[in-house]
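Asks: Provided below are the primary sequence and the corresponding predicted coordinates.
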Amino acid sequence: MKKGLWFALCAVLTVSLLAGCGASNEGSGDKTYLFATDAQYAPMEFMDKDKITGFDADFLEAVMKEAGLKYELKNVGWDTLLVSLEKGIDYDAAISSVTISDDRLKTNDFSRPYFESTNMILTKEGSPIKSALDLKDKKVGVQGLTTADILMMELTSKDNANIKKFDSNAVAIMELEQGGVDAVVADMAVVTEYVRNNPDKKFVSIIDVENFGSEYYGIMLPKGSELKVKLDPAIKTVLENGTYAELYKKWFNKDADTAKLLEQQ
């Protein structure tokens, strides 16, 4: 055999062996999946010093343990999270109280639902606001690119200057404190937690499922992600084996309706 041919054959064999080793490593669970979150949604996800904590963080840990997958959770901005997952860059998935909606399903995949929520109104004591319909002629603060943002635009009009959009719910609530808006609309868990932790602020929360409706959170994925078929069975098991109920009780001090969640697909 000619020396040149021998070296060429060795090179081919070496590349083949390396490729085989690489596939084996990924298949054996060595891959670390990178998850994004916007840790400004206490008690769902928030920073405790330099650690991301909250219901979503605990839930993800339980799901990934059940699935036998390694992961890392990164705190990023809400806008960054949405853009990255839509384009399928930087992150493999996102868990950040992300509502499964028809619009988002056009650009992204989602895991099976794992949390039922609704939007709530936060306003000051003595306010004439009693329901979502009372918001039509009021100044309302929302976090941009959230379902609260979409709901308020639908309830009023898309060019309504009274809808003030902020980078986070925390900034929107600060605007309410300072009198810049009459109310804030945000996820139920966020509003409830804020009222509970700030009794001195004299704020009240108003639930209006009739006008706001219910919504479900899911783990957000790029279109065609391999993770969905790995996450869905693990989420189902966590819902069924009592782990989810324990986490829900820990963070919300009430029982979870796991049966209703299991009905969702």
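Replies: Happy to help now that I have it. Since the structure is predicted, the reported quantities are computational estimates derived from the model, not experimental observations.

Asks: contacts and neighbour counts: CA atoms only from here.
Replies: Fine.

Asks: isn't there a strand covering Met120?
Replies: Yes: the assignment for Met120 is a strand, going by DSSP: H, G, I helix; E, B strand; the rest coil.

Asks: how near is it to Asp30?
Replies: For Met120, the distance to Asp30 equals 42 Å [Cα to Cα, to the nearest Å].

Asks: Ile121 contacts Ala189, doesn't it?
Replies: No: counting by Cα atoms under 8 Å, Ala189 is not a contact partner of Ile121; they are 11.5 Å apart.

Asks: Compare neighbour counts for these two and give me the winner.
Replies: Set Ile121 next to Ala189 and count neighbours by other Cα atoms under 10 Å: Ile121 wins out with 26 against 19.

Asks: Would you mind naming the helix or strand containing the spatially closest residue to Lys130 that is not a sequence neighbour?
Replies: Among residues not flanking Lys130 along the chain, Ile206 sits closest, at 6.9 Å (Cα to Cα, 6 or more residues apart in numbering). Here Ile206, judged by DSSP states H and E, is contained in strand 203-207.

Asks: Against that first model, consider the following:
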Amino acid sequence: MKHWVKGMALVMTLVLAACGGKPEEAATGEKIYSMGVNAAFAPFESVGSDGKLQGFEIELAQAVSDAAGIKIKMTNTPWEGIFNGLANGDSDFLMSAITITEQRKQSMDFSEPYFDATQLVVLGKGQSISRAEQIKGMKVSVLTGSTGDTIAQKIQGATSTDIRRFESLELALKELENGGVQATIGDNGVVANYLTNNGRADLDIVEGINFDKEYYGMAVRKGDSALLEKLNAGIKQVRADGTYVRIHEKYFGKL
């Protein structure tokens, strides 16, 4: 397991993450902000063999909070309930490869973007398309509620039975491996990481399909400007002092 932040500070953060619940206070009386994260999206976030959270966003969140001068706890939260958890106060903010969209802006506020992403189409060997629209009629696997899910619905229709939804993009890709679907749509960072680590020579990323670029941001409850300012200040600091570049290069290579 790789961590940018070592020692007791991270250990205490992850111990607190197991507790869940409402915002807490440290022994000093300082507030601890609860961060919701769905740890099933390697290399952004996952659970290591030792049971601890790991990944790009785990390290970046700790670095941003340190730079902002705030304490956080990280709570592993199912994707299906992560936004409700923010709305009802189980989490103070979210950081889980969340694309900033106009629809989401209606119910939550976002930090400055910290990652650029796009969607990829993955096919089984022997399949070939040149346009995204050609997946119409194919069985397609996606992460439930993701941008890939939205794209599949636009092409196949919102009620199409050809869309197979899964709790993680890894499971969606496994369904493609096993022949249950003919294509998978998902975030580029996760897809590339999965293919690299699993050596799937029988799967192909489709080249030349240009989806709109997406931007990931930290989400806070609508109107929580105080926390948003802290997070933005932290993001600005880690970009300025080189911390962001070091963490990015560790997981994705040079910017």
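Replies: Ah, there it is. Worth saying up front: this structure is predicted, and the values here are computed from it rather than measured.

Asks: care to give me the TM-score?
Replies: Once superposed, chain against chain, the TM-score is 0.84 (TM-score structural alignment, normalised by the length of structure 2); 228 aligned residues with a Cα RMSD of 1.8 Å.

Asks: that older thread, residue contacts, the residue nearest to Lys130 of structure 1?
Replies: Contact analysis of Ile206 of structure 1 by Cα atoms under 8 Å, 6 or more residues apart in numbering lists 120-122, 130-131.

Asks: about what we covered before: next helix or strand past the strand holding Ile206 of structure 1?
Replies: helix 209-212.

Asks: Which residue, neighbours along the chain excluded, lies closest to the residue nearest the centre of structure 2?
Replies: A centroid search over structure 2 (Cα atoms, centre = their mean) returns Ala97, at 2.3 Å, as the residue closest to the centre. Among residues not flanking Ala97 of structure 2 along the chain, Tyr216 sits closest, at 5.6 Å (Cα to Cα, 6+ apart).

Asks: Tell me the counterpart of that neighbour in structure 1.
Replies: The alignment partner of Tyr216 of structure 2 in structure 1, by TM-score structural alignment, is Tyr217.

Asks: so how far is Tyr91 of structure 1 from that match?
Replies: 18 Å.

Asks: same deal with Leu262 of structure 1?
Replies: Counting by Cα to Cα - Leu262 of structure 1 and Tyr91 of structure 1 are separated by 27 Å.

Asks: With Glu210 of structure 1 instead?
Replies: Distance from Glu210 of structure 1 to Tyr91 of structure 1, by Cα to Cα: 36 Å.

Asks: Equivalent analysis for Gly179 of structure 1, please.
Replies: 38 Å.

Asks: and what of Glu240 of structure 1?
Replies: If you go by Cα to Cα, the gap between Glu240 of structure 1 and Tyr91 of structure 1 works out to 28 Å.

Asks: Next: Lys228 of structure 1.
Replies: In terms of Cα to Cα, Lys228 of structure 1 sits 14 Å off from Tyr91 of structure 1.

Asks: so where do the helices sit in the stretch 101-250 of structure 1?
Replies: For the stretch 101-250 of structure 1, the helices defined by DSSP state H, counting those that start in this stretch cover 102-105, 147-155, 169-177, 188-197, 209-212, 228-240, 243-252.

Asks: As JSON lines, the ones you listed with distance to Pro113 of structure 1 would be great.
Replies: Below are the helices of the stretch 101-250 of structure 1 laid out as JSON lines (distance: least, Cα to Cα, whole Å):
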{"stretch": "helix 102-105", "distance to Pro113 of structure 1": "13"}
{"stretch": "helix 147-155", "distance to Pro113 of structure 1": "16"}
{"stretch": "helix 169-177", "distance to Pro113 of structure 1": "23"}
{"stretch": "helix 188-197", "distance to Pro113 of structure 1": "16"}
{"stretch": "helix 209-212", "distance to Pro113 of structure 1": "18"}
{"stretch": "helix 228-240", "distance to Pro113 of structure 1": "9"}
{"stretch": "helix 243-252", "distance to Pro113 of structure 1": "13"}
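
Asks: Tally up the residues packed near Gln237 of structure 2, please.
Replies: Neighbour tally, Gln237 of structure 2, other Cα under 10 Å: 18.

Asks: Kindly apply the preceding question to Glu177 of structure 1 instead.
Replies: Glu177 of structure 1: 17 neighbours (other Cα under 10 Å).

Asks: How much space separates it from Gly68 of structure 1?
Replies: 45 Å.

Asks: and if you look at Lys250 of structure 1?
Replies: From Lys250 of structure 1 to Gly68 of structure 1 the distance is 24 Å (Cα to Cα).

Asks: Check Val195 of structure 1 too.
Replies: Val195 of structure 1 is 38 Å from Gly68 of structure 1, by Cα to Cα.
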